[in-house]
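K.L.:
Provide a 3D model corresponding to the input given below.
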Amino acid sequence: MADQQIIMAGFGGQGILSAGRILAYAGMLENKNVSWLPSYGPEMRGGTANCNVIISDDVIGSPILNSATTLIVMNGPSLDKFESYVESGGIIIKDSSLVQREPARTDVKVYGVPATETAFKMGNPTFANIILLGKLIALTNIVSKENFEIALRKTLPSKKHNLIPEEMKALEFGMQYEC
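P.N.:
This is a model prediction of the structure:
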């Protein structure tokens, strides 16, 4: 796996920060150096939220990203704000249920996954972020599915552990989705 500098962005309440934390924890389980830096507006739910996740074999000098290998976006304003941060040859994964426009960039690979629509069909809209992480894992092999599941157990409150089998189905959907 090559080092990954990931920006995840969307509205507060979409689980952006939680998804980043789970991914960073899974990276730790892979014996990688990791950084997770959350950022959110004062209104949280409904406001903007994003996080930087770095997973690397090398020492991480700063948790702040000036560019990213991957951008995961769950709303249009986040694509507008962060599209330019993606390095040439990088990846943009967008929730095609909520992000209508296509990125203007032609030097990046774009994958649209109907994450929110699928999560609603699965009975839990909070799974949308996990679906998008599934696509990321399939494209980059950033972490193993097994370590992702362990990270879910370690980062989610125990009262939500009953959701983990369904979350793993959501992850698998994202991994298998053909764009």
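
K.L.:
Going by C-alpha atoms from here, please, whenever you check contacts or count neighbours.
P.N.:
Noted.

K.L.:
Next, the contact list for the residue nearest to the spatial centre of the chain, please.
P.N.:
Nearest to the mean C-alpha position of the chain, counting by Cα atoms, centre = their mean, stands L133 at 4.6 Å. Neighbouring residues of L133 by Cα atoms under 8 Å, 6 or more residues apart in numbering: 19, 23, 171, 174.

K.L.:
quick one: it from D58, how far?
P.N.:
22 Å (Cα to Cα, to the nearest Å).

K.L.:
same thing with V34?
P.N.:
V34 sits 9 Å away from D58, going by Cα to Cα.

K.L.:
Narrow the contacts of L133 to those in helices?
P.N.:
Among these, the ones falling in helices (DSSP state H) are 19, 23, 171, 174.

K.L.:
Tell me where this structure has helices.
P.N.:
According to DSSP H, the helices that the chain contains are 16-29, 76-82, 115-122, 128-140, 145-155, 164-176.

K.L.:
Alongside the first, I'd like the structure of this one:
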Amino acid sequence: MTEKVIIAGFGGQGVMSIGQMLTYAGMKEDKEVSWLPSYGPEMRGGTANCNVIVSDHMVASPIITEATTVMALNLPSLDKFEKEVRKDGLLIVNSSLIEKKAERDDIKVHYIPANDIAVELGNAKIANMVMLGAFLELTKTVTVESVLEALKKVLGESKAHLVPINREALQKGAECVR
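P.N.:
Reported below is the predicted structural model:
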């Protein structure tokens, strides 16, 4: 198993956080991992994306030229990265912010109303976790439990009280693709 994921959106959407969580979860499960962040020049609200590789085999390079999955959290990310998904790969689109449909018909596409679900749960900041929940359900790359352990590492102990709502967001994302 080798999952090559591009996660993209704008700064403040938690793109880097879910990339880190996937990476930490992979390490927890004794998998080979790589995380390569990329930021736009803006302090906040600019472009942000990261390449994450989780594999049962050694990762030769952190650069992804053909993604198994792209998670697009905003329209510019869909426009830029849809073409990076390999044939028969997976595209997960945040349909709360992106009305446009995917142009390709040789990939699997799932539209997740991540922001809408996050607001329903009471915290708009967990839309990224809804997207991650859909990804985990579709790919089984790592377990939800490993991600929740990684969440504690990424957020820190002072925010451990946010684990339950993040677990719920992961579950809601998974329900969207079942």
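
K.L.:
Neighbour-wise, give me the winner out of the ones in helices among the contacts of L133 of the first structure.
P.N.:
In terms of neighbours by other Cα atoms under 10 Å, these top out with L23 at 28 neighbours.

K.L.:
Distance of the residue of the first structure positioned farthest from its centre relative to R153 of the first structure?
P.N.:
Distance from the C-alpha centroid of the first structure peaks at K159, with 22.9 Å (Cα atoms, centre = their mean). Note on K159 of the first structure: its distance to R153 of the first structure, by Cα to Cα, is 11 Å.

K.L.:
one step back: same list (the helices of the first structure) but as JSON lines, adding distance to S88 of the first structure.
P.N.:
Compiled in JSON lines, the helices of the first structure are given as follows (distance: least, Cα to Cα, whole Å):
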{"stretch": "helix 16-29", "distance to S88 of the first structure": "23"}
{"stretch": "helix 76-82", "distance to S88 of the first structure": "13"}
{"stretch": "helix 115-122", "distance to S88 of the first structure": "25"}
{"stretch": "helix 128-140", "distance to S88 of the first structure": "16"}
{"stretch": "helix 145-155", "distance to S88 of the first structure": "27"}
{"stretch": "helix 164-176", "distance to S88 of the first structure": "23"}
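
K.L.:
Tell me, how many residues neighbour the closest residue in space to K109 of the first structure that isn't next to it in sequence?
P.N.:
Excluding the flanking residues, the one nearest K109 of the first structure by Cα to Cα, 6 or more residues apart in numbering is I91, at 4.9 Å. Neighbours of I91 of the first structure under the rule other Cα under 10 Å: 23.

K.L.:
so I91 of the first structure makes contact with S67?
P.N.:
No. In this structure, I91 of the first structure is not within contact of S67 by Cα atoms under 8 Å, at 11.8 Å.

K.L.:
coming back round to it: okay if I get the contacts of L133 of the first structure as CSV plus distance to I54 of the first structure?
P.N.:
Below are these laid out as CSV (distance: Cα to Cα, whole Å):
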residue, distance to I54 of the first structure
A19, 13
L23, 9
L171, 20
G174, 21
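
K.L.:
how close does the aligned partner of the residue nearest to the centre of the first structure in the second structure sit to K140 of the second structure?
P.N.:
When the second structure is aligned by TM-score structural alignment, L133 of the first structure is paired with L132. Distance, L132 of the second structure to K140 of the second structure, using Cα to Cα: 11 Å.
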